[in-house]
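Enquirer: any chance you could fold what I've pasted below:
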Amino acid sequence: MIAAAHRAAWLRWLASEKRYGANTLDAYERDLDDFSNYLNAGANAANAPLSRQIFRGWLAHMASRQLARTTIARRVSSLRSFYRFCGRNKLVDVPDLGWLRAPQPPRAVPKSMSVDDAHALLQAIFHRRGTDWVKKRDFAVLMLLYGAGLRISEALGLCRKDAPLGDWLTITGKGDKMRDVPMLKAASEAVDDYLGGCPFDGGAQAPLFVSSRGKPLGARTVQRLIEGLRVELDLPSHVTPHSLRHAFATHLLGNGGDLRAIQELLGHASLSTTQRYTHVDETHLIQIHRDTHPRAQR
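Expert: You can find the predicted model right below:
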């Protein structure tokens, strides 16, 4: 059985020491819930000593539910982190879990979109129903995702005091890591245009982007916007707010951008994360070669 006090202590440690965000903490807590539910179900005695048989049974149980390999890998990582924490702090007598391995998840390649599709997505905002200032707001948000490579949480986390946007903008990303991002003139102008028509002004500390009722704009609103535009423009199902960030990276790379520079712009801790975008670009180059080279049709 997993004690509530041990769980709470681990989550506090992840938040304070590892600087994990709220979404990551929620996911890790759900992972622990899954193992706890397995311990309490059926023939598994909640107070039985931990053993390899129990852990292997949990792996088999997740596989039987046809969970994605990425999900299983994260849950195993969460469980190992929890028990390492408990062992270091002498909360639980934990067996060595060095042997516990999850199935290797497939190497995900970010799904981007073409330059034409990105431009069409942005321009289609102004052909939708709604008030002019809301359209300008939506355009400004998407310009920050595509023009500056911001995560949706980073864009919606900006405050009024951050505007007007200058040549550079300081962003607080995952794990409260700070980075400076250059601003395109078009993105700065889009934000200024939105603020010029926005009927709400809550002061310097108020959210930069607000809903039609003056409340902080939620990520789900932006997601629904993209879903509607995707249907209207008949774009692929992988087009999401985050794919605009992918497009920012792949379009920079495709036009000769330096991989290290792109890593800094995206706020990736590891270059290997940014290198995934090279595979996207390679795929694009292979397709161009096959479509255009005189010998490719033979």
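Enquirer: C-alpha only now, for contacts and for neighbours.
Expert: Noted.
Enquirer: next one: residue 167 from residue 253, what distance?
Expert: Distance from residue 167 to residue 253, counting by C-alpha to C-alpha, to the nearest Å: 21 Å.
Enquirer: please say which of the two ends up with more neighbours.
Expert: residue 253 (18 against 12; other C-alpha atoms under 10 Å).
Enquirer: to compare with the earlier structure, here is another sequence to fold:
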Amino acid sequence: MLDRWLITLSAQRGARPATLVAYRRDVTGWLEFLTGHLGGPPDLARVATTDLRAWMAASRARGLGARSLSRALSAVKGFHRWLADAEGMEAPAVAAMRGPKVSRRLPRPVDIPAARALIDAVRTDAREGWIGARDAAVLTLLWGCGLRISEALSLKGADAPLPDVLRITGKGGKERLTPVLPAARAAVEAYRRLAPFALGAGEALFRGARGGALNPRLVQKAMETARMGLGLPATATPHALRHAFATHLLAAGGDLRAIQTLLGHASLSTTQVYTAVDGARL
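Expert: The predicted structure follows:
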């Protein structure tokens, strides 16, 4: 049943492979716990509140944090919702269970000078010019267009030269339109001019050293090296550039709803955390 649920998530909701792996791990852990806790294969329609509390307590005892446990409970709830719809196996206790309180962490963007310095550093410090241009282009898309790194690396050869507005498929398969700044377009073109590979229309735009699709870890590593060289904190990650996109727009008087749309956030409350970032950071 677990496999069928995951196939449904992939086909109908466009769940990403990494999300499916996490959901499989979380729900498998839940089912294995129930089997041991109850002394045999569980009746999933008869799960009790006490079973859930015991699982959550055992998870915390293993060192699972509140945020990770909340995510695991969300996966378990999703699995049981699917069981109710697909198999008629309703478990009211699961639907009613509340997760642990999770304190919302504030975004930690980099400021404008730091963002520029980071992009310049990855461009000039790379072992080959085309690799530096590639990494700089990816990071410019994160800062200038608010893309997630997975979204930037999902671009195909057919997407370049970048248009004035990009159609991006984000989390959950949701599409959004993202304006492209001239600086982002120029950075991608600089990379294309230097790339030693034919960037076919249906192939990945950003390539690794051997010509395959670029691994996000390589971009993260390049930025890690750059931020250490610049003396920036460990929070200066590629995702911090996406945070910077939002906070810099907000500081310039951007509308919160518009920023929500540009970031691809499903809920306005997710975007509202940027309003809590202190004025010095903005």
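Enquirer: can you calculate the TM-score here?
Expert: Once superposed, chain against chain, the TM-score is 0.92 (TM-score structural alignment, normalised by the length of the second structure); 279 aligned residues with a C-alpha RMSD of 1.9 Å.
Enquirer: where exactly do the strands run in the first structure?
Expert: Remark: strands assigned in the first structure by DSSP state E are 168-172, 178-182.
Enquirer: dump the ones you listed into CSV; add distance to residue 80 of the first structure and mean neighbour count as well.
Expert: As requested, these are exported to CSV (distance: least, C-alpha to C-alpha, whole Å; neighbours: other C-alpha atoms under 10 Å):
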stretch, distance to residue 80 of the first structure, mean neighbour count
strand 168-172, 29, 15
strand 178-182, 29, 15
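Enquirer: closest one to residue 212 of the first structure among these?
Expert: Closest approach to residue 212 of the first structure among the strands of the first structure (C-alpha to C-alpha): strand 168-172, 25.1 Å.
Enquirer: tell me the average deviation of the closest one from the second structure after fitting.
Expert: Following the fit onto the second structure, the mean deviation recorded for strand 168-172 of the first structure is 1.5 Å by mean C-alpha distance after the TM-score superposition for the first structure.
Enquirer: contacts for that strand?
Expert: Here strand 168-172 of the first structure makes contact (C-alpha atoms under 8 Å, 6 or more residues apart in numbering) with 154, 162, 178, 179, 180, 181, 182, 183.
Enquirer: in the first structure, which helix is the longest?
Expert: Of all the elements of type helix in the first structure, the one with the most residues (DSSP state H) is helix 271-292.
Enquirer: what packs against that one?
Expert: helix 241-254, helix 259-266 (3 or more C-alpha pairs under 8 Å, 6 or more residues apart in numbering; DSSP states H and E).
Enquirer: okay, the first one sits on what stretch of the second structure?
Expert: On the second structure, the counterpart of helix 241-254 of the first structure by TM-score structural alignment is residues 238-251.
Enquirer: of the contacts of strand 168-172 of the first structure, closest to residue 208 of the first structure?
Expert: residue 162 (7.8 Å).
Enquirer: map the closest one across to the second structure for me.
Expert: Checking TM-score structural alignment: residue 162 of the first structure goes with residue 159.
Enquirer: distance of that match relative to residue 181 of the second structure?
Expert: Distance from residue 159 of the second structure to residue 181 of the second structure, by C-alpha to C-alpha: 15 Å.
Enquirer: now residue 30 of the second structure
Expert: 46 Å.
Enquirer: do residue 251 of the second structure as well
Expert: 18 Å.
Enquirer: go on, residue 201 of the second structure?
Expert: Distance from residue 201 of the second structure to residue 181 of the second structure, by C-alpha to C-alpha: 22 Å.
Enquirer: ok, those two, which is more surrounded?
Expert: Remark: of residue 201 of the second structure and residue 181, residue 181 carries more neighbours, 16 against 13, as counted by other C-alpha under 10 Å.
Enquirer: quick one on the thing from earlier: what's near enough to touch the match of residue 162 of the first structure?
Expert: 201, 205.
Enquirer: and for the one 5 residues further on?
Expert: Residues touching residue 164 of the second structure, when contacts are defined by C-alpha under 8 Å, 6+ apart, comprise 179, 180, 181.
Enquirer: all good on my end, thank you.
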